[in-house]
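S.K.: for reference, the sequence and a predicted model appear below.
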Amino acid sequence: MRLLAQRDHSEVELRRKLAAQNAAEEDVEQCIAYCYEHHWLDDGRFAERYVVLRSQKGYGAQRIQQELMMKGISRTTIRDTLQESAVDWENLARKTAHKRFGPVLPGAWQERAKVQRFLLYRGFFLEEIQSVFSDSAD
C-alpha cells in the first residue's frame, strides 16, 4: 500500500515493484486483487493523470503514448485517454517551442530544423510542428 500512497501506478508497474521485493506470486495476486477491490488500482485513471502530468511538462501525445505503453497500459486505453484529453496539442507545441527558443522562432532552415528536431523529440506530430511555423509566419 505504501507504493500506491506515493503516486498512482499501473498494474504492470505494481507487479514489477512487488516482484522486486521478492514477494510470492500468490501474495502479488492477492495484493493486486485487493487494490482493484478497493479502487486503488485503475489503469484508465493512471493514464488520464499521466497524460495531464506529462503534457504540463511540455511533452506531446506521441511520446506520452510510448511511455504509457512501456508502463503496461493497453493501446485501447491509451487511445481513448488521448482522444478524451482536453489538451490542445498544437498550442502546447507552440508554447514548448517558444519556451525553449524564444517568442520569435528562427527563419533560417538550419535553425528551423533544430526546432523541429526538438519538438519531434518531445513527441509532437509533424502536423503540430508545422502549425507552429505556419502560425509564426502570419
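M.R.: All right, it came through fine. Residues are numbered from 1 along each chain as shown.
S.K.: from here on, just use CA atoms for contacts and neighbour counts.
M.R.: Fine.
S.K.: residues contacting the most centrally placed residue in the chain?
M.R.: Nearest to the geometric centre of the chain sits residue 64, at 2.7 Å (C-alpha atoms, centre = their mean). Residues in contact with residue 64 (C-alpha atoms under 8 Å, 6 or more residues apart in numbering) are 51, 54, 55, 123.
S.K.: can you tell me how far the second one sits from residue 6?
M.R.: With distances defined as C-alpha to C-alpha, to the nearest Å, the gap from residue 54 to residue 6 amounts to 17 Å.
S.K.: the more surrounded of the two?
M.R.: residue 54 (15 against 8; other C-alpha atoms under 10 Å).
S.K.: quick check: the more buried one vs residue 7, distance?
M.R.: Relative to residue 7, residue 54 is positioned 14 Å away (C-alpha to C-alpha).
S.K.: do the same with residue 20
M.R.: 18 Å.
S.K.: adding another structure so you can compare the two:
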Amino acid sequence: MRLLARREHSRRELLDKLRARGFAPAAAEAAVARLAAEGLQSERRFAEALVRERIARGHGPRRIEAELAQRGVAGELAAEVMAAAEVDWVRLAREVARRRFRGPAGDRREWLRRARHLAGRGFTGEQVRAALGGDEGMATGDDGTGWT
C-alpha cells in the first residue's frame, strides 16, 4: 500500500519491488493480485498516468511505448492508452524543438543535430521531418519565423 500511495505502479514494478524487499514470490503475487482486485492497483491507470507525464515532459511516442513495455504494460493496453491520448505528435515535436533551440537551423549540420535530439526524445523520422520543416525548412519556415 505504501508504494501505491506515492504514485501508480505497474504490476511488474510492484512485484519487483516486493521481491527486492525480501517477500517470497508467491506472497508478492498474492498481495499484488489482491490490490488489483480491490482496484488499488490498475495497469490502465498506471499506463494513462505514465503517458500523460511523458507527454508533458516532451517525449515522443517511440520512447513512451518503449517505457510502457519495459514496465510490463501489455502491448494491446499500451496501444489503447497511446491512441486515447490523442496527441498531435508533430506539434509536440515542434514545441520541444522551440524550447531547446533558438531560431531556424542555419545549415544541414545544425538541422541534423536538431533531428537527432528529437529522435532521441522518441519522435519518429516522419514527425521529426515535419517538425523541423524537412531539409527544405532549414533556413525559413512556412510562417516566416524559421519554424514550421
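M.R.: Yes, it's here. The model shown is predicted, which means the values in this text are computed figures rather than measured ones.
S.K.: what distance separates the start and the end of stretch 56-65 of structure 2?
M.R.: Using C-alpha to C-alpha, the span of stretch 56-65 of structure 2 from its first residue to its last is 15 Å.
S.K.: what stretch of structure 1 does that stretch fall on?
M.R.: Aligned using TM-score structural alignment, stretch 56-65 of structure 2 spans residues 56-65 in structure 1.
S.K.: return the distance of that stretch from the chain's centre.
M.R.: 5 Å (C-alpha atoms, centre = their mean, to the nearest Å).
S.K.: before we move on, what about stretch 63-72 of structure 1?
M.R.: On C-alpha atoms, centre = their mean, the centre of stretch 63-72 of structure 1 falls 7 Å from that of its chain.
S.K.: how about stretch 73-93 of structure 2?
M.R.: Centre-to-centre, stretch 73-93 of structure 2 and its host chain are 8 Å apart (C-alpha atoms, centre = their mean).
S.K.: residues of that stretch that come out buried?
M.R.: 73, 78, 81, 82, 89, 90, 92, 93 (16 or more other C-alpha atoms under 10 Å).
S.K.: and for stretch 45-55 of structure 2?
M.R.: In stretch 45-55 of structure 2, counting by 16+ other C-alpha under 10 Å, buried: 46, 47, 48, 50, 51, 54, 55.
S.K.: so what's the first one up against?
M.R.: Spelled out, that is residue 46 of structure 2. Applying C-alpha under 8 Å, 6+ apart to residue 46 of structure 2 gives the contacts 8, 9, 10.
S.K.: include distance to residue 102 of structure 2, neighbour count and secondary structure when you put these into CSV, please.
M.R.: Listed next are those as CSV, based on distance: C-alpha to C-alpha, whole Å; neighbours: other C-alpha atoms under 10 Å; DSSP: H, G, I helix; E, B strand; the rest coil:
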residue, distance to residue 102 of structure 2, neighbour count, secondary structure
8, 36, 21, coil
9, 37, 21, coil
10, 38, 22, coil
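S.K.: could the residues you listed go into a markdown table alongside distance to residue 133 of structure 2?
M.R.: A markdown table is the format used below for the contacts of residue 46 of structure 2 (distance: C-alpha to C-alpha, whole Å):
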| residue | distance to residue 133 of structure 2 |
| --- | --- |
| 8 | 38 |
| 9 | 38 |
| 10 | 38 |
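S.K.: still contacting in structure 1, which of those?
M.R.: For the contacts of residue 46 of structure 2, the contacts that are reproduced in structure 1, applying both residues aligned by TM-score structural alignment, their matches' C-alpha atoms under 8 Å, are 8, 9, 10.
S.K.: ok, these vs residue 68 of structure 2, which is closest?
M.R.: Using C-alpha to C-alpha, residue 10 comes nearest to residue 68 of structure 2 of those, at 9.1 Å.
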